[in-house]
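Engineer: Just to be clear, the model below is a prediction. Sequence and coordinates:
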Amino acid sequence: MHESSFFLVVLAVSFLLFLAAYVAVYVKQIRLPYTVALTVFGIILSILSRFAPFDFLNVLELSPDLVFYLFLPMLIFEGAYNMKFLELRANFKTISALAIGSLLVSAFFIGWALFQVFKMIGLEIPFITLLLFGALISATDPIAALAIFKELGVPKRLRLLLEGESVANDGTALVLFQVVLGIASGGALTAWKLAESFGNFWFLVGGGIIFGSVLGIIFSKLIERIRNLAVVEITLTLVLAHTAFIFAEKFLHVSGIIATASAAMLIGNYGRYKISPEVRSFMEHFWEYMAFVANSLIFLLIGLSIREARFGNYIWPIIIALAVVFIARFVSVYAVIPFTNKLAKEEKTPFSWQFILSWGGLRGALPMAIVLILPADSPFLPAEHRELLLVLTVSVIYFTLLFQAPTLTKFLNRFRLTVLTPVQQLEQEEGFLLMDSAILKKLDEMKASGKLPASTHERLRELYAGLHKDAEQRLRTLLKDRGEILSHEEMLFILRKHLLGIERQAYIRLFDKHEISERMLVVLKDKIDRQIDRLERRVPQAAAVGKGSRLAFWELEQKIYKFIDKINIAFVKNWSKNRKLDFEIEVYQKYRARKIAVEKAMKELDNITATRVFIDQAVIDAVRKQYDYWFENSLKRLDEMEKKNPILIESIRFVIGNTVSIALEQKILRELLQKGILAENAYAEVNDYLHGLIVEKHDVKKMYFKELKERGMA
């Protein structure tokens, strides 16, 4: 690139980002998926770029390196970062079947069908070339479909299947493409080469998983050492996304996409609570923005990159390819899902969902990036064949985005996947009642404090009291229509799920205030997540097998320490003694956190009772009885621990109290800065000092041994 043209590149990129921002606002008004609108504008740009004053856009081109090493790692990382291990594990076999089985069926069906049909019309193209096309075009892009799903509120598991398949099959599609490309460039196909290719496929996939997971753990540990430095923590995740991809592809020769996805899932699950509380929310917004920029530029650049393509020369091949790819998606989904429904011990995927997964299998950035890396001219791929594959790829991408995506809503409505279930209707009315009750309470507080005149208060209270009454009437009607027995079960489900959500949030807040360890947060949160999952799948809690992997492992660890105690070796016993002390601290944290979380849930239960959301008193009584038991059990356990080791418990309480006090000091310090009472340099110095105190005073064992020594008990 000439130095004098660099400003044109900056100008062109700025123009595209401005256009992307405009499109993002515009699509909200016309209710069109963002990527679909970008595709349309990309086509318009490809025409406008031929004329002044838009010809400066010709300085940009969509190169494979730009997509692979800059944009793709960001898109993969953002998609995988928000995936939960628990949900993936519950649907692992179905997602794997779609990402591997369905992809293989699709790729080979497309290659075989195109080879047969093209031969009929006199177009002689080698099967291996068409198999390359089948591999690259079978990678799905769920962005447009997920935007529609989110807007219309389709079942959460359906969204997970589509997104999980896409993240995984991006990697498997590229791996399959690389394997087929190796076969194509290597001459004749033999049994040995086929076996070698099969082994290479799994090496690329497995190597990517292992390398990405290791990097994810390493970077999680690095982030753990950094507190409240948003720019550093976010930068490390950005470095991780691209490092995982580049090192996997260029140095280890394993799948970069799978490595990046694995690293992102490790950070998003194992490392999520190692990220500073103040940074955690901003991290999600940052990656959402990076995905927005990457997608925007890719789809607009696709439009600019096809301005020289000769679509008119390939009308019949395009029509045939569109039909074959469309059919292949349905064949590949319907070929594998019945097996997972029958063999896998997972929730079944109904026929309507299979249809939506087929219709929603849109294509996006990855197929375009892959087709661009095809060699310009080689013995096995002449220039005219490469041009054909490029034209077919762009045509399929545009067809899925401009035809399938806009019509997806029609099929979602036809299968009634957007209709609120009776439980969701009950949850909706519960939400209206809780909001109206909270507003009425706030209005009374504002009047009592003199912030709201009596006349205004009266008018507003009349308005929201009417809304509250209407919501209550709708709820009564809904319960009457559903029948007493069924409505009782549904109300019990809603109330339990609501209170479990409050418990979960309480644990996260306790961790953010340094009152429980990260390990204890994971144990408690994992248990809550499992209970919510069982509720949503309508599995009775009493019928659930096991205690959850986190809690089971935690308890198994303690049995191992008891066994080690029997080994009469000094350093082993000292190590075991320290670990057992850690365990006692964690047990105290567990029951103290349970007590606090249960108290918050019971307080919310009192609030719900006062708002008359749950008309069936039996529901409230049943749940209150369970929470009363949990509260009393937590108090009993805490009391037993204090009697057994009062010095340790006092040390724990002192450290927690001290930590909470320092956190309050930090809050007051921030307020002083915002009010202009404290200078920025003074704020930074005091804040660093307070943060150091939290780290230092949080060592319970150090304080415990100090107390023992002072009392002559060490």
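Structural biologist: Sure, I can see it.
Engineer: make it CA atoms for all contacts and neighbour counts henceforth
Structural biologist: Will do.
Engineer: ok, now how distant is residue 372 from residue 295?
Structural biologist: If you measure residue 372 against residue 295 using C-alpha to C-alpha, to the nearest Å, the figure is 17 Å.
Engineer: can you check residue 611 too?
Structural biologist: Distance, residue 611 to residue 295, using C-alpha to C-alpha: 45 Å.
Engineer: With residue 115 instead?
Structural biologist: Applying C-alpha to C-alpha, one obtains 33 Å for the distance of residue 115 from residue 295.
Engineer: do the same with residue 193
Structural biologist: Counting by C-alpha to C-alpha, the gap from residue 193 to residue 295 is 37 Å.
Engineer: List the residues that contact the most centrally placed residue in the chain.
Structural biologist: Centroid check for the chain by C-alpha atoms, centre = their mean gives residue 82 as the closest residue, at 1.8 Å. By C-alpha atoms under 8 Å, 6 or more residues apart in numbering, residue 82 lies in contact with 265, 268.
Engineer: quick one: the helices in the stretch 201-350 of the chain?
Structural biologist: Using DSSP state H, counting those that start in this stretch, the helices assigned to the stretch 201-350 of the chain run over residues 230-246, 256-269, 277-305, 315-343.
Engineer: for comparison:
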Amino acid sequence: MEEYTFLAPLLLTIGGLIIGAILKSLLKHSRLPYTVGLFAIGIFVGVLNRTGVFQSMPELHSAVNSVANINPDLILYLFLPILIFDAAYELNLHIFKKTLANATLLAAPGLVICMLLTGAFLMGIATFVPGLESWTWAFALMFGALISATDPVAVVALLHELKTSKRFSTLVDAESLLNDGTGIVCFMLFFGAYVSGETSHTSPLVTFIQEVGISTLLGFFLARVVIWFITRINSEEMVQNSVIILAAYLTFILSQYYLGVSGVIALVAFGLTVTYVGKPRLKPQVNTFMEHFWELLTYIANTLIFILVGIVIAEKVDFSWSALGILLLLYVALNLIRFAMIMMLYPVMKRLGYGLTKRESVILTWGGLRGALAMTLALMVSYTPAIPEDIRSQVLFFTAGIVTLTLCINATTMRALLNRLGLTHIPSARTMLEYRIEKSVRENSEKYLESLKKRDALEGANWNKVESYMTSRPQEPAKNPQNQAMLPEIRLRVLDKEKAVCRQIYEEGVISKVVFLRLMNSLDELYDHDGKYPLNMRHSIFKFCQRTDVLNNLRGLPYLQNWMTFYFRERITVVYDLGRGFIILQKESLKLLNDLTSSEWVTSEQQPVLEVLRAEINDNITRMGTFIGNLAENFPKAYGHALTVKSIRMLLSNERRTVRQMVNSGMLSEKDAERLLNDIDDRTDEINSFSHTFTASFLRWLFFIKKKKIYRV
């Protein structure tokens, strides 16, 4: 039996991953979410084990029992660091910053509102429903805290599968991350008293603020230490990922166990800091490796945790008809309470960030899934002898029931609700453009097929069979959009092109990381308006470039100007690099418009739309060209330095391309290529060595002070 005990966790892990792989393949074209399928399998396995089906298979029986009796702390400490960090790491920071206010409203006051209303509901029905006589306000609010926090694991997994709007999914994602932390803090305010047996004399509000503040600072500090370390081993992808994984676990364990604050909030702060500060400093190939690596870890964690939760529910929860009736009432009440909370905050939320529509409010209500986190907290309650036994069993049953109902009802009907509310509606202009693209692909395939039929080497092929593998003939939309409707859609295609080119020239080393981030940020700002703003509204780009006017205004003080020019040549180099990179993007956009003109994607009646876009792009090129010319005239020494740096970048970029071409042609092995590319990367890093000094950091900060303050100095 010792051998079986040793193998049980390993067998379960291997079996769970095999089941997950099979299920992922089976559900590829199904509308059933992957996580719901895993959860159902977990319940099925748990029921079979509970009814004695696995008694004749000791290895499997032991494995399932080991899961059913798992320590809830193990779930927290094993899975959450991976899942929380990955969710924070994948956030689109531009969108997150604009949704942060609304997400904070939902996660802080929103969660407290839900906690209070849930507690009041339980105490209300306890007066006339038998079986709830032992409930007190402390128990009711403790349960309200653990059940009000939406589970980031369940919510994020569902939104990724449904491919909802990036803005809305980021709001839900951010809310689930933040209220996950605040929910645990509120839960521990009540639960901690039963564990320690001591009553705190500190105000709950003060305790809450202290825990959130300490957790945030700890996560930020550890992230900065990790960033400092991994940027000094920038060519060691394996070591970097190992350090980040260890740091994520260290952050959670240090805050949750040793300091007694929120490990989740510390992890969120850690993940966001690594994403915002560290990610841009890593090389493109390192970021790609990290994204794939963390995607794999998250997939494994998601697969195991939903099967695990299903097994625990099936094995641990005792069923009764009276409790089932209360559970159904509670499920309805929780959805209504969440809707009421959102409606209370709606007047404020619709004015912040991207705003919030009434239809999105409905989805936000229905998307409040509960999952592994709620079950983990409920298991912690069930393992606490200081809490009355009937309260422990009811908390576990109610939590398991709510998790089951939200995953089986809310999650499975989310797609239909999105369609019903029109949140998956595709504009007519996009539909028409996609139709023309698909039509062009089909016609190109037909021409190529005809050329294949004429080849003697392919004579005798079953051409009917070959033709059946062609893309289906698209159906033309009934409605033909007007030019005004096509304009925003083509603008978005141009922005897509600019993003792709921006990533390409960054990966080739043509532009620096700083320039890459500024260009991408300007594109994100235009994306916010869904193509309704002209392409020449690049305020952030030109505003950044115009900051060099501060130096020009000091022309009357030659010694001071020379000193500042010497130390600010990095800034002028960045501005020049930004200008040249910006012009490259605009020229590539013009090429795209020329391709659209010669293709069938845009009709002759819609050619004026392309002319409008050409005018906007040419205006960008003219303005930036004029600015670069003025830069050369006003700061000749710094401009010469910028040209030198640019020439070095182009030289190194050419070396990098040459090495990759030699690898593709078979002239160079992967191992030799890696050595050469690392050498090129090291020389590339030397270009910006000044930007990491204290002097440069101080002067950059000084440079951002408004002109009025500089004149007073």
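Structural biologist: Okay, I see it. It should be emphasised that the depicted structure is a prediction, and the values quoted were computed from it without experimental measurement.
Engineer: Give me the TM-score for this pair.
Structural biologist: TM-score for the superposed pair, counting by TM-score structural alignment, normalised by the length of the second structure: 0.83. Supporting figures: 674 aligned residues with a C-alpha RMSD of 3.9 Å.
Engineer: how about the helices in the stretch 1-150 of the second structure?
Structural biologist: Applying DSSP H, counting those that start in this stretch to the stretch 1-150 of the second structure gives helices spanning 2-26, 34-50, 58-68, 72-89, 93-107, 109-125, 137-148.
Engineer: so the fifth one corresponds to what in the first structure?
Structural biologist: Translated: helix 93-107 of the second structure. Mapping helix 93-107 of the second structure onto the first structure (TM-score structural alignment) gives residues 85-99.
Engineer: Figure out the length between the terminal residues of that stretch.
Structural biologist: 17 Å.
Engineer: Repeat that for stretch 300-318 of the first structure.
Structural biologist: This stretch, stretch 300-318 of the first structure, spans 22 Å end to end (C-alpha to C-alpha).
Engineer: Residue 180 of the first structure pairs with which position in the second structure?
Structural biologist: Aligning on TM-score structural alignment places residue 180 of the first structure opposite residue 190 in the second structure.
Engineer: Excluding chain neighbours, give the residue nearest to its match in space.
Structural biologist: residue 142 (5.6 Å; C-alpha to C-alpha, 6 or more residues apart in numbering).
Engineer: burial of the one you found, as a residue count?
Structural biologist: If you count neighbours by other C-alpha atoms under 10 Å, residue 142 of the second structure ends up with 26.
Engineer: re earlier: deepest-packed of the helices of the stretch 1-150 of the second structure, please.
Structural biologist: Comparing the helices of the stretch 1-150 of the second structure by mean neighbour count (mean count of other C-alpha atoms under 10 Å), helix 137-148 ranks first with a mean of 24.
Engineer: Where does that one end up in the first structure?
Structural biologist: Mapped onto the first structure using TM-score structural alignment, helix 137-148 of the second structure spans residues 127-138.
Engineer: picking up where we left off before, so which of residue 193 and residue 295 of the first structure has more stuff around it?
Structural biologist: Using other C-alpha under 10 Å, the more surrounded residue of residue 193 of the first structure and residue 295 is residue 295, with 23 against 15.
Engineer: Okay, strands next: where are they in the stretch 551-700 of the first structure?
Structural biologist: Remark: no strands are assigned in the stretch 551-700 of the first structure by DSSP state E, counting those that start in this stretch.
Engineer: how long is stretch 608-626 of the first structure end to end?
Structural biologist: Stretch 608-626 of the first structure: ends 16 Å apart by C-alpha to C-alpha.
Engineer: what's it in contact with?
Structural biologist: With C-alpha under 8 Å, 6+ apart as the contact definition, stretch 608-626 of the first structure has outside contacts at 430, 433-434, 437, 472, 476, 488, 491-492, 495-496, 602, 605.
Engineer: just to revisit the earlier point, in three-state terms, label the match of residue 180 of the first structure for me.
Structural biologist: Under DSSP: H, G, I helix; E, B strand; the rest coil, residue 190 of the second structure falls in the helix class.
Engineer: is it true that it touches residue 137?
Structural biologist: No. Counting by C-alpha atoms under 8 Å, residue 190 of the second structure does not reach residue 137; the two are 10.0 Å apart.
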